[in-house]
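1. Structure for the following, please:
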Amino acid sequence: MKKVIIGLVLTLSVVIVGAIYLYQSAHAPYAQAEDETITFLAERTDLDQVEDFYWYNGEVTTFTVRGFNEAEEEKLYMVQPEGGAIVTFDAAEIVTEQEARRVTREAREPKRILNAKVGLMNDTPIWEVTYKNENDRLGYYIIHLKTGEWLRTIDNI
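-> Okay, here's the model as predicted:
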C-alpha cells in the first residue's frame, strides 16, 4: 500500500510540474512581447505606470499599453512591431473597455464575453470584443476606438 501511495504522489508531482512547465512555455511569447513593448515605450514616451497590455493580431499585429504618464494622465500607447510606430491617445478621447463590452452585450446579446483588445484595422483604431454566442460559437464585434461606432461583426466561427 505504501508503494502505491508513493507512486501516486510521484505521478501527481510529475503531472503538476509538467503542467506548470507547459503553461510557462505557452505564456512566454506573450510575457516577452509585453516586457519588450513596455521597455520600448518607457524609452520613447512619457509612460510611467502600466495598467493593461493588449496584443492584437489582425491585418497588422499591434501591441497596446494602457497606463499613466508622468503627469498622471491616463493614455493609450499603440505600437506596431514592424517599424515601431507609436500612436498615443488620451483616455478621455476613447471608448473604455467596459463601454466596448457593454456595447457588444447590447448589440449581440452574447452568452459570454471572452476578452476585448485594442488594435488597428485598416489604420483605424478599434476595440475587438471576442464572445461566445448562444450556440457556443465564437464571434467578434469590432467598434471604433474613439467613437464606439460599429464597424464589423464576425459571427458563428
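
2. C-alpha from now on. contacts and neighbour counts both.
-> Noted.

3. remind me, longest helix of this structure?
-> Secondary structure of the chain read by DSSP state H shows that its longest helix is helix 2-44.

4. C-terminal to that helix, what's the next element?
-> strand 47-57 (DSSP states H and E).

5. helices or strands up against the next helix or strand after that following strand?
-> Next along the chain after strand 47-57, taking DSSP H and E as the criterion, comes strand 61-69. If you count contacts as 3 or more Cα pairs under 8 Å, 6 or more residues apart in numbering; DSSP states H and E, strand 61-69 packs onto helix 2-44, strand 47-57, strand 74-79, strand 112-121.

6. distance between strand 61-69 and the chain's centre?
-> Relative to its chain's centre, strand 61-69 lies at 10 Å (Cα atoms, centre = their mean, to the nearest Å).

7. Would you reformat the helices and strands packed on strand 61-69 as TSV and include distance to residue 128?
-> Shown next, in TSV, are those (distance: least, Cα to Cα, whole Å):
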stretch	distance to residue 128
helix 2-44	18
strand 47-57	8
strand 74-79	14
strand 112-121	5
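
8. Next up, the contacts around the residue nearest to residue 77 when sequence neighbours are not counted.
-> Of all residues not flanking residue 77 in the chain, residue 88 sits nearest, at 4.6 Å (Cα to Cα, 6 or more residues apart in numbering). The contact partners of residue 88, by Cα atoms under 8 Å, 6 or more residues apart in numbering, come to 75, 76, 77, 78.

9. try 10 Å this time
-> 45, 64, 65, 66, 75, 76, 77, 78, 79 (Cα atoms under 10 Å, 6 or more residues apart in numbering).

10. for comparison, sequence B:
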Amino acid sequence: MRKKNGHKKTIFWLILLVLVFLVVVYFRGALGPRQQNEQQATALAEKYAHITKKTDYYEYQRGNSGYHTVVGQNKQGEKLYAVVSNNNRKINVLSADKGVSAKQAQDAVVSKRKPKKVLNVGLGMDKKGKKPLWEVTYLNQKGNLCYTLLSFKDGVVTKEIQNL
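-> From the prediction side, this is the model:
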C-alpha cells in the first residue's frame, strides 16, 4: 500500500514539475521579443538621444511600420521620448514639454469614448515618419476593438477606427 502512495506522489510531482516548466517556457517565448525590442531601443536611446534614466517604454504598430519608444531623462533632467523605428534605422527625439503625455492622450479618449478597457497607449510616427502620434487602443462598451490616433503636438484626434 505504501509503495502505491509513494508512486502516486512521485507521478504527481513529476507532472507538476513538467507543467511549471511548460508555463515558464511559454511566457519566456511570449515576452522574449518585447524584452529584446525594449533592450535594443533603450541602447539606441542612450546612445543617440543621450537618455541616462529610462522611465517608460511604449510599442506602436500601425500597418507595416512600428515604433519602440523609450521615455527618459537626459543629464540635464529634461524628459525626452526616443521614438525608434522597427528596423532601428531612424530615431526621432522629442521633448516631452513640446506635446501631450500618454496620460493626457488616454484621458482624452476615455473622456470622449468611455471605453470598457484601454488596451495600449503607444507613441509612434505617421505613415510618412514625419509627425509623432499617440495611439490609444481600447475595447468599447460592446467589447469591440477600437483605436484612436492623436497628434503628439496638441492632442487633436487625427484618425479613429471603431468596432473592428
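
11. tm score of chain vs chain?
-> Once superposed, the chains reach a TM-score of 0.92 (TM-score structural alignment, normalised by the length of structure 1), with 157 aligned residues with a Cα RMSD of 1.5 Å.

12. Report all helices and strands that the longest helix of structure 1 contacts.
-> Under the contact criterion of 3 or more Cα pairs under 10 Å, 6 or more residues apart in numbering; DSSP states H and E, helix 2-44 of structure 1 touches strand 47-57, strand 61-69, strand 74-79, strand 86-90.

13. can you redo the helices and strands packed on strand 61-69 of structure 1 as TSV with mean neighbour count?
-> Shown next, in TSV, are these (neighbours: other Cα atoms under 10 Å):
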stretch	mean neighbour count
helix 2-44	12
strand 47-57	17
strand 74-79	22
strand 112-121	20
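
14. per the alignment, the residue nearest to residue 77 of structure 1 corresponds to what in structure 2?
-> Matched across to structure 2, residue 88 of structure 1 falls on residue 93, judged by TM-score structural alignment.

15. same question, residue 154 of structure 1
-> That one, residue 154 of structure 1, aligns with residue 161 by TM-score structural alignment.

16. And residue 135 of structure 1, by the same measure?
-> Under the alignment (TM-score structural alignment), residue 135 of structure 1 pairs with residue 142 in structure 2.

17. again with residue 15 of structure 1
-> Aligned counterpart of residue 15 of structure 1 in structure 2: residue 19 (TM-score structural alignment).

18. Check the gap between that match and residue 13 of structure 2 for me.
-> Distance of residue 19 of structure 2 to residue 13 of structure 2, computed by Cα to Cα, to the nearest Å: 10 Å.

19. circling back to that earlier point, and the residue nearest to residue 77 of structure 1, how far from residue 11 of structure 1?
-> 51 Å.

20. Kindly report the same for residue 157 of structure 1.
-> Using Cα to Cα, one gets 38 Å for the distance from residue 157 of structure 1 to residue 11 of structure 1.

21. Now do stretch 155-164 of structure 2: everything it contacts.
-> So stretch 155-164 of structure 2 is contacted by 99-102, 104-106, 108-109, 126, 133-140, 142-151 (Cα under 10 Å, 6+ apart).

22. How about stretch 20-39 of structure 1?
-> Outside stretch 20-39 of structure 1, the residues that touch it by Cα under 10 Å, 6+ apart are 14-19, 40, 42-44, 47-50, 52-55, 63-65, 77-81, 84.

23. Pick out the residue closest to the middle of structure 1.
-> The residue lying closest to the centre of structure 1 (Cα atoms, centre = their mean) is residue 54, at 3.3 Å.

24. contacting residues around residue 15 of structure 1?
-> 9, 21.

25. Sort out which residues of the helix or strand encompassing residue 112 of structure 2 are buried, please.
-> Here residue 112 of structure 2 sits within helix 102-113, counting by DSSP H and E. For helix 102-113 of structure 2, a neighbour-count test (16 or more other Cα atoms under 10 Å) marks 102, 105, 106, 108, 109, 110 as buried.

26. Turn those residues into CSV, including distance to residue 155 of structure 2.
-> Formatted as CSV, the buried residues of helix 102-113 of structure 2 follow (distance: Cα to Cα, whole Å):
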residue, distance to residue 155 of structure 2
102, 10
105, 6
106, 10
108, 8
109, 10
110, 13
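
27. any idea how far the counterpart of residue 111 of structure 2 in structure 1 lies from residue 131 of structure 1?
-> Aligned counterpart of residue 111 of structure 2 in structure 1: residue 106 (TM-score structural alignment). Using Cα to Cα, residue 106 of structure 1 is found at 13 Å from residue 131 of structure 1.

28. So what does residue 122 of structure 2 match up with in structure 1?
-> Matched across to structure 1, residue 122 of structure 2 falls on residue 117, judged by TM-score structural alignment.

29. If anything else comes up later, I'll come back, but that's it for now.
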